[in-house]
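Enquirer: here are the coordinates; sequence isn't available:
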């Protein structure tokens, strides 16, 4: 008899879990109360990258076209056309995802779900029996409960994707990935952008040298930064927003058209009935084991409602792990090879440990660096401000971290993830022939520089 699995949420965690479970022979019902694809497809990964792609092209045409031998006059943004392209991309991917789900024999139900018991889920006026349940309800923007944060003009990343036109000015509150990506995009669209962060530096989870490369690049494009600063209050002022800032130099005021609150996201589990079931949570997140199972047998949870990563690719892998365990295979989630990607210009990508994390853990390590300024393909494209870092454990010689800035870093990081997965050494990367000329040669050269042996690094 087939196992029946009910999955709540059809984002990159939920629909991947559904398809994988169907491949393994389960009878699957997938329930979604908004749009298939979740945050990632509709108001996250996909639409933001559409904006960032256009922003990158604009920057190239405005500042770099003449250098590469292209003469372009009157370069300007067609905002309405960009919005149409964004919406069309989202629509096409949504249609394709729904067709994918249905082609695998999965029952797709539109409506809000409530868990009645570990064996029953209610949605859209029907009750669905289940041998196992997977909760994949995602997250929502986290907006502080502070004076004025409910005013018109105070927006989240959701609204920033669908404005009527680029604002003349925007303050971005938050220096994480979401804040940096929107700052980069809107600066290219002609908005005067100021980034306000409470920490001394942006992207505080990264090593400082990596974060500074991006900050300097954005400053060259007109983005201003105010660090160690908070915005405890917002007021309306002559049709604009007046922000009250607390800074190390004292209180200040800043007037802007839009305030983008990019302070992170919080799990969304409203209305599921977790409390009645006794499902354990911690700081709003559902607690699971390495098999993605909650403290209630046969109830699993994946994605943004579970962990701090809040990445689509993590949710997808967790969905596969949950499906495997429900179907009788013992599989554990491994976050070691989780890549992080920031789609600014320059791009940033990381996997494994940062230098500061290795130091905090007391690991003796060596670092190999290779600047993109010494890479042939980067010289061709003009994207030479970045660097590749390979971090290796001195005792085991295994690679424990890879960081990249510049070039197609978000695509290249897969090599670093693979190296960590197979417990590779820097020599393994060095002995792998890389095509020339490619930016990926910089990974090989950085690995060689763990031992100060990169071919294209001058001897000191």
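Expert: Received the coordinates, thanks. Note that this is a predicted model, so its numbers are computed, not measured.

Enquirer: CA atoms for contacts and neighbours, from now on please.
Expert: Noted.

Enquirer: Burial check on residue 175, number of neighbours?
Expert: Using other Cα atoms under 10 Å, residue 175 has 24 other residues around it.

Enquirer: distance of it from residue 233?
Expert: 18 Å (Cα to Cα, to the nearest Å).

Enquirer: what do you get for residue 151?
Expert: According to Cα to Cα, residue 151 stands 11 Å off from residue 233.

Enquirer: same check, this time on residue 404
Expert: Here residue 404 is placed at a distance of 37 Å from residue 233 (Cα to Cα).

Enquirer: before we move on, what about residue 90?
Expert: For residue 90, the distance to residue 233 (Cα to Cα) stands at 35 Å.

Enquirer: Comparing the two, which residue is more hemmed in?
Expert: Using other Cα under 10 Å, the more surrounded residue of residue 90 and residue 233 is residue 90, with 20 against 14.

Enquirer: Presented hereafter is structure B, for comparison with structure A:
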């Protein structure tokens, strides 16, 4: 059956790229339909960014209660209902999913729960769901099917002994011991969450540091903090073998010093993502790809005219805020509202405690590119607000051009780092210098004062260190 409606835009995928594109197209008065297999919001909202942050807040609250004596009172015999902790995260995700569905209605976006298959430019088949067998016609198609967790071919994911982030977000029983492969943002966040509630965590990373993409000084600080919290961080370490048994998982770890065995209840794979194009594009339709990701031009159009792609499916960086940005740029461009602006500097955030956030160049990258730079640093231990609220761990680090004082990069580790990074992001967008950050009056006492002090420190003018 072919629908008698011709859409201005058919979107496959309802994650941060797909739903944002649909809403933006609706704002522009276009006839748009969004097809999503599960629930509006995609992986990020339902099985990633949002529910994981709910879990992390539970972990932070529990740790705050355990250490409440610093504020002059104590909480004794605290009981944790792990199933309720996990259940709250699902409620948060469901609430936000309902919010996206409301926005679809508000902006007159048609929403189909099902699976879409692109046969050719202008033609999409619904292959699963209540409308399976229906063909949709549209002048433009956007593929925003995102990514899925990378797994190991020889290890079956069963949701108990072996998990990816998706299965970990649906746990009802807390493992007593767990090994986490991969110390990127996902691995670090789950390591913090589970350790905070008492799980013995071994965090394993092949590269020489945790959070490998971050500035080395930041990574070293997080490694030290994790170790103090009781997380066993094994960097520069391989997983040479994995054997899954009925009651646990046996791993053989290897590094320059030799090998050792590790026995744990569960294994969490946090080793990256792979493109998710399964069943989204007809075998007869040959779209250009790069390492499995859809190749697009500056307008987000694929090699087939009239078929666009945005979000994680076009490749790194695999971040929800980048997916949304790309999607809005693509829609504005395809309908002649404005020329798409390419992704430039963008924040990266990890929501463990202490939090980590960064934008722009690391110090290592500045050296590699032969850039003349200087560094401004300010520790939260010298911040009155940070000490008052018992969050004095960490520091702000800004990389500054030697000649003009332009902000090349900013790196923060500490409480609220993921909120604070935005000021430096805006400064870089406006091409501000550290002098303008320093010259902006920051309220006292606030955590944000550390941003101004770090900027001042680049010139040796910080007041409080």
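Expert: That came in fine, so what should we check first? All values derive from a computational prediction rather than experimental measurement.

Enquirer: now the helices for the stretch 101-250 of structure 2?
Expert: 165-168, 185-196, 216-229 (DSSP state H, counting those that start in this stretch).

Enquirer: The last one aligns to what range in structure 1?
Expert: Counterpart in structure 1 of helix 216-229 of structure 2, with TM-score structural alignment as the criterion, is residues 208-221.

Enquirer: buried residues in the matching stretch?
Expert: The neighbour-count check on stretch 208-221 of structure 1 (16 or more other Cα atoms under 10 Å) flags 210-211, 213-215, 217-218, 221 as buried.

Enquirer: And stretch 240-250 of structure 1, by the same measure?
Expert: 240-246.

Enquirer: Residues in contact with that stretch: which ones?
Expert: Residues from elsewhere that reach stretch 240-250 of structure 1 (Cα atoms under 8 Å, 6 or more residues apart in numbering): 153, 227-236, 251-259.

Enquirer: before we move on, what about stretch 419-426 of structure 1?
Expert: Against stretch 419-426 of structure 1 from outside (Cα under 8 Å, 6+ apart): 336-337, 352, 390, 392, 397-401, 429, 447-448, 450.

Enquirer: Which members of those residues occur in helices, if any?
Expert: Of the contacts of stretch 419-426 of structure 1, the ones assigned to helices by DSSP state H are 429, 447-448.

Enquirer: could these go into CSV alongside neighbour count?
Expert: What follows is those, written out as CSV (neighbours: other Cα atoms under 10 Å):
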residue, neighbour count
429, 21
447, 31
448, 25
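
Enquirer: Any chance of the buried residues of stretch 240-250 of structure 1 in TSV with distance to residue 412 of structure 1 as columns?
Expert: Output for the buried residues of stretch 240-250 of structure 1, formatted as TSV (distance: Cα to Cα, whole Å):
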residue	distance to residue 412 of structure 1
240	42
241	41
242	42
243	40
244	42
245	39
246	40
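
Enquirer: Which of those residues fall in strands?
Expert: Using DSSP state E, 240-246 are the members of those that sit in strands.

Enquirer: For the stretch 51-200 of structure 1, which segments count as strands?
Expert: For the stretch 51-200 of structure 1, the strands defined by DSSP state E, counting those that start in this stretch cover 107-110, 113-117, 120-123, 126-129, 132-135, 139-141, 154-155, 169-173, 192-196.

Enquirer: Would you mind finding the most buried of those strands?
Expert: Highest mean neighbour count among those (mean count of other Cα atoms under 10 Å): strand 132-135, with a mean of 27.

Enquirer: Find me the equivalent region of that one in structure 2.
Expert: The alignment of strand 132-135 of structure 1 onto structure 2 (TM-score structural alignment) spans residues 140-143.

Enquirer: what sits up against that stretch?
Expert: 7-13, 18, 121-122, 280, 306-310, 313.

Enquirer: 6 Å - rerun?
Expert: Stretch 140-143 of structure 2 has contacts (Cα atoms under 6 Å, 6 or more residues apart in numbering) with 9-12, 306-309.

Enquirer: likewise stretch 210-221 of structure 2?
Expert: Counting by Cα under 6 Å, 6+ apart, 183-184, 362 sit against stretch 210-221 of structure 2.

Enquirer: Hmm, residue 402 of structure 2 is touching residue 373, no?
Expert: Yes. Using Cα atoms under 6 Å, residue 402 of structure 2 is in contact with residue 373, at 4.4 Å.

Enquirer: So between the two, which is more surrounded?
Expert: The neighbour count for residue 402 of structure 2 versus residue 373, taken as other Cα under 10 Å, is higher for residue 373 (19 against 15).

Enquirer: Distance of the more buried one relative to residue 458 of structure 2?
Expert: From residue 373 of structure 2 over to residue 458 of structure 2 the distance is 10 Å, taken as Cα to Cα.

Enquirer: What of residue 253 of structure 2?
Expert: Per Cα to Cα, residue 253 of structure 2 is found 42 Å from residue 458 of structure 2.

Enquirer: Tell me the buried residues in stretch 273-281 of structure 1?
Expert: For stretch 273-281 of structure 1, the neighbour count (16+ other Cα under 10 Å) marks 274, 279, 281 as buried.

Enquirer: can you map out the strands along the stretch 301-450 of structure 1?
Expert: Using DSSP E, counting those that start in this stretch, the strands of the stretch 301-450 of structure 1 run over 339-342, 348-352, 365-371, 387-393, 399-405.

Enquirer: corresponding residues in structure 2 for the third one?
Expert: Mapped onto structure 2 using TM-score structural alignment, strand 365-371 of structure 1 spans residues 373-379.

Enquirer: Now tell me what touches the matching stretch from outside.
Expert: Counting by Cα under 6 Å, 6+ apart, 395-402, 454-455, 457-458 sit against stretch 373-379 of structure 2.

Enquirer: with structure 1 superposed, average distance for it?
Expert: Here stretch 373-379 of structure 2, set against structure 1 after superposition, deviates by a mean of 1.0 Å using mean Cα distance after the TM-score superposition for structure 1.

Enquirer: got the buried residues for that stretch?
Expert: Of all the residues in stretch 373-379 of structure 2, those buried under the rule 16+ other Cα under 10 Å are 373-379.
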